[in-house]
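**Student:** Provided below are the primary sequence and the corresponding predicted coordinates.
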Amino acid sequence: MCAHSSGAIGFPLRLLAREVYDRVVAIKGEKQVALITGEQRIEPPDARYFLCTAEAMPLRRPGMGGGPEGDFAFVALDEAQLAADRERGHIFTDRLLHARGREETMLLGSATLEPLVRQLEPKAELVERPRFSTLTHIGARKLSRLPPRSAVVAFSAEQVYGVAEMLRRFRGGAAVVMGALSPETRNRQVDLFQSGEVDYIVATDAIGMGLNLDLNHVAFAGLTKFDGMRQRRLQPAEMAQIAGRAGRHQRDGTFGVLAGMSRDGGRGAPPPEFDDEEVYAIEEHRFAPLTRLYWREPEPRFDSIEVLIADLEAPPDHAALAAAPEAIDLAVLKRLHSDGITEAVKGAGSVRRFWEICQLPDFRSQGTDMHARFVSRLWADLSTGYLGADYVASRIAQLDNVQGDIDTLQGRIAAIRSWAYICQRPDWVLARDEMAARARAAEAKLSDALHARLTERFVNRRTTLLMKTAGQDASLLPITIGEDDAVLVEDERIGHLEGFRFVVDTSAGHEDRKMLLAAAEKALPGILAARATKLTDSGMDGVTIMDGALHWQGHAIASLDLREGKVMPALSPARDLAMLPAASREAFMAALEGWLTTRLEPLAPLEKLHEAARDPAAESEARAIVHTLIAGHGFARRDKSGLMHLPKELRPFLRRLGVTFGALDIFVPALLKPAPRQLLHMLGIDRRPLQSAMLPVIAEERNLPSGYRPAGEQAIRLDLAEKVFRAAHEARSKSKARKFFFDSALPVSIGLEPANYRRLMSAAGFRLQKAPALAEGAFGPPVPDKWEWQPSSRRAASGKSLSRGKPERGKRERSPQPKTVAEGNPFGALADLMR
C-alpha cells in the first residue's frame, strides 16, 4: 500500500487496524494516515492512507480523482475468507465484490476461498505464500507438563478462567485473551506474554486471528464451540487457523490437546482427540474449499420499513452466494417493527436513520431482546435530533468506575464501547469530538483496571520467576534483601526475615509455599552469613537478654542453659540459625559468648560466691552460708542463714567475698544494684518480681521484689535498711545511756514515712520512748523521743514485727513490794527473815 499514492485496507479487528496504522504512521507520518473503526476515528484532512475495520471502509472518496471503480490507488481486504462467517460474512462479501483500487486490489485470505474467487472474479491473479515452518501434532499433554511458550485455547469464559487458575498454581500464571476484552486490555495481556513475564497464554478462538505471538505450542482444551446457533465441532480449517499460531517464519511449531479436560472443558474425563484426517489436514494445510459466501443487499431501498426488510432478506442472484443468516441488526429491526416502534418512521431519511441505529453492534452480547431495548431507547432519544452532550457525559461518567471484579469491568467496557460507537456517528451527538474523547479515556481506564485484575488473579510473579530457574542451581537465584528485611527475587517479594528466620509471604497460596521455602533454603545461607557478620561487627547492637534467651529484633537467636555452680550459662543456637553455614554459625556463637561474658560482668560478685562454694579450703560452716546466699541470689535473712553456727574467725573470709552481716539480713551490696538484679531476672536465675530501678523505697507488696525488706506500708532496700540500723547503733554508742536520741532525718531522707521507719526500727530491736507533750501554756520545742535497744526481744531475732498492726509494748520490770503482815501473825517473824 505504501508504494502507491493512496490506499485503504479493511481488517476484521480494530486491533489489527491499529497495529498496521502505527506501522504506516512510522513510514508516512501522522498527517497522511487515517484510522477508522466503529469506535475510533483519526482522520487528518490530508490523509491518503486509510486503515479501517471492514465495516468502516470508505468505498468512495469524492474529490481524490481516479477511475470508475474507486478513489484509492490501492485497496486490500484482510482475512477475506470471513465472507463465509454467519454474522459478518455479508460485510466481507460486499467488500470483496465492490472494494476496488484504481491500480491494485488485494484479497488476503485462506486458500479455501480460491474456487469462489475464480467464480466471482475470473480475471483475478492468485498468488500463494506457503508456510515456511511446519506444524506437528504431538498428542495430549497435561497442564503441568506443557512446554514453555504455549497457548491453551478454550471456548468459554469459564473454561478460560479455570485453565488460567490451574496454570497459576502449577506454572506461576498466564496471560488471558478473550473476545470480550477491550483491544487495550488484550494488547496489555499479549505484552505480558511477549515480554516473557509469563510463559503461557490462555485464549478463546480469538487468538486465531490478528495475534502474532511468539508461540511454540498450541493446546486445545476442547474441540467444540457454540457458534451462536448450536454446539458443534470445529472445522479443520478453524483448527488450523488456531494451531497455526505456533511457530514463526522458519521456526517449527506443535499442537495437540490438553489432557485431563472433558468435552465441555471441565477436568477429569479424557478430551476428544484430533482424528487422523484432521491431523493430516492441519499438518499438510489441505482443507475443503468454501462452497458459498454469505450475501445481503448492500444498498437497500429506504422507501419504508417493509421495503427495507424485504431488500435485506432478498436472495442473491449468483450461484456462489447464499443469503446471509439473520444478523443481529436485521433481527433488531424486525423485532422493533413487530413491536410497533416503527409506526412513526416515515420517509426515506427517517427510515435510513432508523436502520443506522439498528446497526449499532451488540458489544454487550446480550442477545436480540436486550439489545433491541437499548436501540429502542436510543431511537427515542435521536428521533427528535441529537443526543445532548450533558446526557452523554452523564452516561459515560456512570461507567467510568474502575471498582469491581473481572466480569463487572468487562461489562462496563462493553457498555462504554457502545457509547464510543455512538459518539463516532457524525449526526448523533452534540460536541461529538469531546464526547468521543471522554469515551476513549473511560475505556482506557477500565482497560487498565481490567488488565490489573486479570494479572492479579491469574499471574503469580513469584512462582513464575522461580519456575524459570527450575533445573538450575537455586543458590544462583538473584535473592536480595530489601527494605523492612523483605526477601526479593528480581524485585518480587517472596517473604521477609524476622531476625534470622525466613517467613514466606502471607499472600502466597498453599501450593507456592513449598517452592518458596525450597528456594530460600538454598539461596539464603550466604545472605544470612553476611547478616551474622554485620551483627558481629556492630558489637551485637540490638541483642538483648530476655526470658532466659538472647533475642534480636524480637526473636530468639540463642537459648541460655543455666549451669550448676556457674553464673555464665551455656549457649545453644536457636532454630532460626539453622540456615547459617556451619562455619558462620560457630563464629557467630563464639562472638555471642564473648558479648555475653562482657554483659554479665555486674554479676562478678555472684561468680565469686560460686567459686568460694567450690573451694575445698573453705570451712564447711562458711560454705554453708555461701550456698544460702547463692540460693537467695545475693541475700538471706539472718535468722535463717545459719549464722549462729559460724565461728567468728570465719567472718573475715566472707567479708572478703563482699558479704555484709546486717542486723536483720546477710547480703552482698554489689548485687543489690539495678544492673545485677536485672541480669539475674533476664537470665531466669531470679524468678521473683523485678524492681528494675532498685529504688530506695517502694510501696509494700504481697510478693516483694528481690532485695527489699518490709517496713510497714513501705519496703526498703536491704543495704539502706542496714544503713539506718548502723546510724541508730552509732547514736546509742555515743549516748552511753540506756535511752538515747536518734535523728529521723536519715530514714526520712531515704523515703520512709515516720510511722514506717519506726516499724523498721522495731524489727531491729529498738523500742520507742515517746517524750511527754509540752504542758499547756508552755513554750519552746518539744522534747525529742528517745529510743531503747532490747537485743533480747523476739522481734529482733525473728524479724516478724513489721506487720501493719501496732508494735507490742514492752513489759516494765517492777521490784517486789513487801507485804504488810498483821501483828500476831505467826508468819511475821519469817517475813522479817526473808527481808
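**Tutor:** Yep, it's here. Residues are numbered from 1 along each chain as shown.

**Student:** all contacts plus neighbour counts: C-alpha atoms, from now on.
**Tutor:** Will do.

**Student:** mind checking how far Thr93 is from Ala237?
**Tutor:** Per C-alpha to C-alpha, to the nearest Å, Thr93 is found 19 Å from Ala237.

**Student:** So if I had to pick from those two, which one is more boxed in?
**Tutor:** Each of Thr93 and Ala237 has its neighbours counted (other C-alpha atoms under 10 Å); Thr93 has more, 23 against 19.

**Student:** wait, is that one part of a helix?
**Tutor:** Yes. When classified by DSSP: H, G, I helix; E, B strand; the rest coil, Thr93 is found to be part of a helix.

**Student:** Quick check: nearest residue in space to it, chain neighbours excluded?
**Tutor:** Once flanking residues are discounted, Thr93 sits nearest to Ala83: 4.9 Å by C-alpha to C-alpha, 6 or more residues apart in numbering.

**Student:** Tell me how many other residues crowd that neighbour.
**Tutor:** Neighbours of Ala83 under the rule other C-alpha under 10 Å: 25.

**Student:** Quick check: end-to-end length of stretch 127-134?
**Tutor:** First-to-last residue span, stretch 127-134, C-alpha to C-alpha: 20 Å.

**Student:** Buried ones in it, by neighbour count?
**Tutor:** By neighbour count with 16 or more other C-alpha atoms under 10 Å, stretch 127-134 contains the buried residues Thr134.

**Student:** just to revisit the earlier point, any idea how far the residue nearest to Thr93 is from Leu293?
**Tutor:** From Ala83 to Leu293 the distance is 5 Å (C-alpha to C-alpha).

**Student:** likewise Ile309?
**Tutor:** 20 Å.

**Student:** Looking at those two, which has the bigger crowd around it?
**Tutor:** Higher neighbour count among Ile309 and Leu293: Leu293, with 23 against 19, using other C-alpha under 10 Å.

**Student:** Quick check: that one touching Ala319?
**Tutor:** No. Leu293 lies out of contact with Ala319 (C-alpha atoms under 8 Å); the separation is 9.6 Å.

**Student:** okay, pairing it with this:
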Amino acid sequence: MAKAPLILSGRDVTAVLGPTNTGKTHLAIERMLAHDSGLIGLPLRLLAREVYNRISEKIGPDRVSLITGEEKIIPLGAPYSVCTVEALPRETKASFVAIDEVQLAGDLARGHIFTDRILHLRGTQETMLLGASTMQGILQKLLPGLNVISRPRFSQLLYAGSKKLTRLPSRTAIVAFSADDVYSIAELIKRQRGGAAVVMGALSPRTRNAQVALYQSGDVDFLVATDAIGMGLNLDVDHVAFAQTRKFDGYQFRDLTAAEMAQIAGRAGRHMRDGTFGVTGRIADLDKDLVERIESHHFDPVKVLQWRSESLDFSTLDSLRKSLETAAPLEGLARALPAVDVQALDNLSRDYDIIRLADRPERVSLLWDACALPDYRKIAPAQHAEIIANIYRDLVKRGSVNENYLAEQVSQADRVDGNIDTLSHRIAQIRTWTFVSHRPGWLTNPQHWQEKTREIEDRLSDALHERLTKRFVDRRTSVLMRRLRENVMMDAEIVQTGDVLVEGHHVGKLDGFRFIADVNGEGADAKALRAAADKILAVEFEKKADRLAASANGDFAIGSDGVVRWIGQPLASLAATDDILKPRAVLLADEQLTGQAREKVAERVDRFVSFHFETALKPLFDLINADALVGMTRGLAFRLVEHLGVLPRRDVAEEVKSLDQISRAALRRLGTRFGAFHIFLPMMLKPAPAQAITLLWALKNHARDLPGYGDVLQVLAAGRTSVVVDPAFNPTFYQLAGYRILGRRAVRVDILERLADLIRNAVNWKPGSGSRPDGAYDGRQFLVTPAMMSILGATAEDMEEILKSLGYRFDKKDKAEVLAKLKEFDQASTEETKPVAANVRPAEPVGDFINAAALQKTPSKPESKTPDAEPVGPHFTKKTTEEEEKPVLLWHYQGRHDYRPSRSNNDRKKRSEQRFEKSGEKSGEKSGQKPGEGAEKTGEPRRDKQRPRKNSSFNNPKADASYRQHKPKAQSKPVDPDSPFAKLAALRDQLKK
C-alpha cells in the first residue's frame, strides 16, 4: 500500500502549553463551541465523560456525542463529539479539532497514537494542541509555522516538606503506585481520620466517578490515588503528598521525572487558590533542585515522540509485521516499542490455524482490527492472544462472534459477590466484552449486548464502589464532617440500649453516668461530636438520677471487682477507709452529672453500700454494736471482728480461759461459737459474707489482682468442705473464705469442729464406760475412721497431713495386738457386741490407718469355721511368708494443744480421776481435756479456772491409788417420780442404752 504523506505544516494549528491549572481544557471547550462542529480528544475515558457532561449541560445532550472504546452515545446529527484519543478518527470534516495532554506522545505504551493524531488530524478551520510546555520544542520542529500560546498557572504551587500520614491537612490527595499501597494507606486514613476515597486506573470509570464524587462532596477529606489523578481531573485538592516516587511503567521500575511529579502535584490548588505538595510515609525529603523545578515549572523538554507507521501492508501476515517495523521517517520520532496489539499479532502469527485463516488482505486487516482489543485484565500476552484468536475464528467462519460463547463469557462476570479485587477483575473482564459489542460488524445484535454489558458493568461498578466505601470510609464520620462544615446544630438522641446517636450515627454508649465514646470516633470531628452528645447527656443525667434515687436495693449489686452496679450499669468503685468494714464509694460519672443530681446519686449509692455490708456482715456489726459486752468479753469480740469472724483459739487461749459462763453465753447469743480449733462466727462462712469479707480485705490491701481472688469464693459457693490448695493462689484468700490450710488441703473451719467432735468422743471413752464409739481406743489414742475422712472429703494421705498439721502424732502398733485389744474392749462393754467376721469388707480404704468402723458394731454374718479369723481388707490382710503385716497407726495429741474441748457433766464428774504421764512425771489433768491441753511450752499442766479443794486427791498424786480403792460410793436418794429431774434422768438413761 502507498504511504500517506506526512503533514509537515503547523498552519492553522495552535499549541496551548503550560502547567496544570491554566484553564487549557476550558479554553478548548469554549473554542470548539464557537464553531459549528468540532472534535476534542482526551487521554482518559473518565476525563472524556467529565467533559461530555459539561458540554451537555451547556448545549444539551442531543448536540454532543461521546465516543470511547467501550461507550458510544451518538445522537442523530450531533455536531460535536467528545472522544478518547484512541477513538478519534484519522480524518474529519469538523471545523474544530482539539487534542489534550499531547505530552503523552512520548509515552512508551500509548505515545504512537497521540503522535499519529498530532501529525494527521486537522480541523477544517482550527486545530488546537493542549499540553505541557515541555512539548514546545518538538512540536515546533515537527510542525513548522505552529502558533504557540503559553499560559501561566493561575495559582502558586509550593513545597510543604514531609508530614506523617496522620498529620496531613484536610483536602489532601495521597499518591501511590500499587494497589496494595493504595489500600493500606486508605485503611490507615480511615482509622485515623475517618476515611478516604480511592482512585486508580484499574477501576471502571463509573467507580472512579463515584469515588471522586465522594471526595468532591466533602464526605471524606482525603483521596488516595495513583497517577491517574494527574490526567486532567479537576479536583478540589489543597495538598498533594507523595507516598511513593517510583513506578512501574510496564517495562521497569523507575523514578518519576520532574515533569511527571509536577503533573501530579499540579492537582493541588484550584483556580486562584494556591496549592502545596510534599512527601509522606517513608519517602525522604525531595531534593532542593527538584523542588525548585516543580515550583517554577521548568523541565527538560521532550525530544522524541513515539511513532508507528500509519501505512500498513495487509497483503499477508508477514507484510503486516514488516510494515509495523518501519523506521521513523523524521528526526524527533522513534519507532514505538511493541504494544499490546503488536504482541498479540506476534503470538497469533505462530498459530497455524490463524495463519491458514488469514489468507487474503481483508482477513489480515480483520485480524489487525481484532488485535486492537485492549488488555483490560492485564493478563499474560499469550492468554490475551487466545481470546483474540477465538473472536477472529468466529468472525472469519461465522461472520460474527458466536453469541453462545459471548453469553458464556458475560455470565461469568455477572456476579456482585466477592471482595474488591474480585470485583475489579470482573469489571476488567466485562469491559473486554463491552469493547467487543461496540465494534462495528462483530455482532449480529450489537445493541442487545451493548445494553447487557453496560448494565453488568454498572452493577459491578456500583458494588465495587460500595465495597471501597465500606472498607475505606467511616460513613458516620463522612456525614458528620459535612454537617460540621455546614455549621448546623446536630440532632442527638439516646436509645433504650444506651447507645448515643448523633444525626442517626452511633458516637458512643452511655454506661451508667459515663459516656464511652466510640473507638472510631477520633479525628477532626471528635470535639464537635462530643459537644453535640454532651447537650443531651446533661438532660439524660438529670432524669436518670431521679430514677436511681427511687430504686429499691434489689436493683443494686456489688461485684468482686468492687464496682457498684445499678441494673447492670456501673455507678461507683469502692475504696478502702480506716475502718475496713466501711468502704467509701467513688462515683464513676462524667462532669455532666453535677449539682443536686450528683448529690442524689452519691447519697443513694452510699445508703446501698452501707446496707449491703451491714446485711452481709451482720454478725460482725452485732458484735461491734453489742453494748452489753464489757471488759474481757468486749476485747475478745473486738479481736474477732478484727480478724473478720475467724480467730484461731490458741491465739486467745488466755482470754477464753478467763471468761465465765455468763460471758460465754453472751457471745454465743451474738452468733459466736467456741470451737476446738477456732473461735468463729458460723454465719460468716456462707458465700455472701465470705465474698464481702474477701472484697473488703482486697480493697484494704490492694489485692484484687492477686492470684486466687474470687476463685476460692466459687469453691465456697459450691459447698465444698475441703479443697486441694492451689499453690499459685494467695493463701490469705483461703483464710478469708473460712478455710484453714492443712497440708495440701484447705478445710472449712466448721468442718474441723465436726472432726474435733468425732475425735473427742473417741478419746474420752474408757473401757467399761459403755459402747465404744467409732475410733475409740484405750486412753488418749484413737483410730481414724471413714466418717472422719468423709466429712473432710480427704484421702488417707490427706488425712495424715491434716492430723499432723493439727498437732497430732501417731504410734505404730502391731495389728494383732490392736485387734485383740479391740475385742477385749468390746467384750468388757456393757452392751453385747461381736467381732467382725473374716468376710466383712471395710467401708473405705484408709491407707496405713486402721479401718476402725470394720472393728466395731458391724452386724456380723454367721461365724466362720475358723473362730480366730482376722478381718480382711486393705489394713488387715492374711499374713504370708513373703509379706509382713503393716502396722496400725494410733493417733494422739502431742505438744501444746490447739483447742480446748467442751466438757460434759460426766467429764466434770471424772476429771479428778484423769491422769496422764509426761516427761516421766505424773501430773493432774482436767477431765475431758486432751493430753497437754492448756500446758505451757515447759510442759507444766494448766490449772483449771475452778480450782479443786485443797484436800482433793487431784492435788496429791501419791494418794491416787488409795483414793481409787477407798472412794466411797455415792448413796442413792429417793427421787420424786413426778420431779422433772427424774424425767430427765430417765431420758438420759434411755439414751445411754
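**Tutor:** Now that the structure is in, tell me what you want to look at. Quick caveat: nothing in here was measured; it's all calculated off a predicted structure.

**Student:** Which residues are in contact with each of Ala83 and Leu293 of the first structure?
**Tutor:** Counting by C-alpha atoms under 8 Å, 6 or more residues apart in numbering, the shared contacts of Ala83 of the first structure and Leu293 are Gly89, His90, Thr93.

**Student:** just the helices in the stretch 301-450 of the second structure please.
**Tutor:** Assigned by DSSP state H, counting those that start in this stretch, the helices in the stretch 301-450 of the second structure fall at 317-324, 340-348, 352-357, 361-371, 381-397, 403-413, 420-437, 446-472.

**Student:** what would those helices look like in a markdown table with distance to Met490 of the second structure?
**Tutor:** Shown next, in a markdown table, are the helices of the stretch 301-450 of the second structure (distance: least, C-alpha to C-alpha, whole Å):
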| stretch | distance to Met490 of the second structure |
| --- | --- |
| helix 317-324 | 65 |
| helix 340-348 | 55 |
| helix 352-357 | 68 |
| helix 361-371 | 58 |
| helix 381-397 | 54 |
| helix 403-413 | 43 |
| helix 420-437 | 34 |
| helix 446-472 | 23 |
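
**Student:** among those helices, which is nearest Asp62 of the second structure?
**Tutor:** Between Asp62 of the second structure and those, the tightest spacing by C-alpha to C-alpha is seen for helix 446-472, at 19.2 Å.

**Student:** which residue numbers in the first structure go with the closest one?
**Tutor:** Using TM-score structural alignment, helix 446-472 of the second structure lines up with residues 432-458 of the first structure.

**Student:** Could you check that stretch and say which residues are buried?
**Tutor:** 432, 435-436, 438-440, 442-455, 457-458.

**Student:** Would you map the helices across the stretch 51-200 of the first structure?
**Tutor:** For the stretch 51-200 of the first structure, the helices defined by DSSP H, counting those that start in this stretch cover 89-98, 114-120, 157-171, 183-194.

**Student:** Onto which residues of the second structure does the shortest one map?
**Tutor:** Matched against the second structure by TM-score structural alignment, helix 114-120 of the first structure falls on residues 136-142.

**Student:** mean offset of that stretch relative to the first structure (after superposition)
**Tutor:** When the first structure is overlaid, stretch 136-142 of the second structure sits 2.7 Å from its aligned residues on average, using mean C-alpha distance after the TM-score superposition for the first structure.

**Student:** Could I get the buried residue list for that stretch?
**Tutor:** Quick answer for stretch 136-142 of the second structure (16+ other C-alpha under 10 Å): Gln136, Ile138, Leu139, Gln140, Lys141, Leu142.

**Student:** Next: stretch 341-352 of the second structure.
**Tutor:** So, applying 16+ other C-alpha under 10 Å, buried residues of stretch 341-352 of the second structure: Asp341, Val342, Gln343, Ala344, Leu345, Asp346, Asn347, Leu348, Ser349.

**Student:** and Gly278 of the second structure, what pairs with it in the first structure?
**Tutor:** Gly278 of the second structure maps onto Gly256 in the first structure, by TM-score structural alignment.

**Student:** Count the neighbours of that match for me.
**Tutor:** Count around Gly256 of the first structure with other C-alpha under 10 Å applied: 21.

**Student:** you'd agree it is in a strand?
**Tutor:** Yes. Under three-state DSSP, Gly256 of the first structure falls within a strand.

**Student:** correct me, but it touches Leu146?
**Tutor:** No. The criterion here is C-alpha under 8 Å, and Gly256 of the first structure misses it with Leu146 at 10.4 Å.

**Student:** Strands of the stretch 501-650 of the first structure, start to end?
**Tutor:** For the stretch 501-650 of the first structure, the strands defined by DSSP state E, counting those that start in this stretch occupy 501-504, 544-546, 549-552, 555-561, 570-573, 635-637.

**Student:** Distance to Val487 of the first structure and mean neighbour count for those - can I get that in TSV?
**Tutor:** Formatted as TSV, the entries for those read as follows, by distance: least, C-alpha to C-alpha, whole Å; neighbours: other C-alpha atoms under 10 Å:
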stretch	distance to Val487 of the first structure	mean neighbour count
strand 501-504	8	19
strand 544-546	25	19
strand 549-552	18	21
strand 555-561	18	20
strand 570-573	23	16
strand 635-637	50	22
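
**Student:** quick one, helices of the stretch 501-650 of the second structure?
**Tutor:** Counting by DSSP H, counting those that start in this stretch, the helices of the stretch 501-650 of the second structure are 526-549, 595-616, 618-624, 631-642.

**Student:** Just name the most buried of the ones you listed.
**Tutor:** helix 618-624 (a mean of 19; mean count of other C-alpha atoms under 10 Å).

**Student:** looking just at contacts, which helices and strands does that one meet?
**Tutor:** Helix 618-624 of the second structure sits against helix 631-642, with contacts defined as 3 or more C-alpha pairs under 8 Å, 6 or more residues apart in numbering; DSSP states H and E.

**Student:** for the stretch 201-350 of the first structure, what spans make up the strands?
**Tutor:** Using DSSP E, counting those that start in this stretch, strands in the stretch 201-350 of the first structure cover 217-220, 224-226, 231-233, 253-258, 293-295, 321-323.
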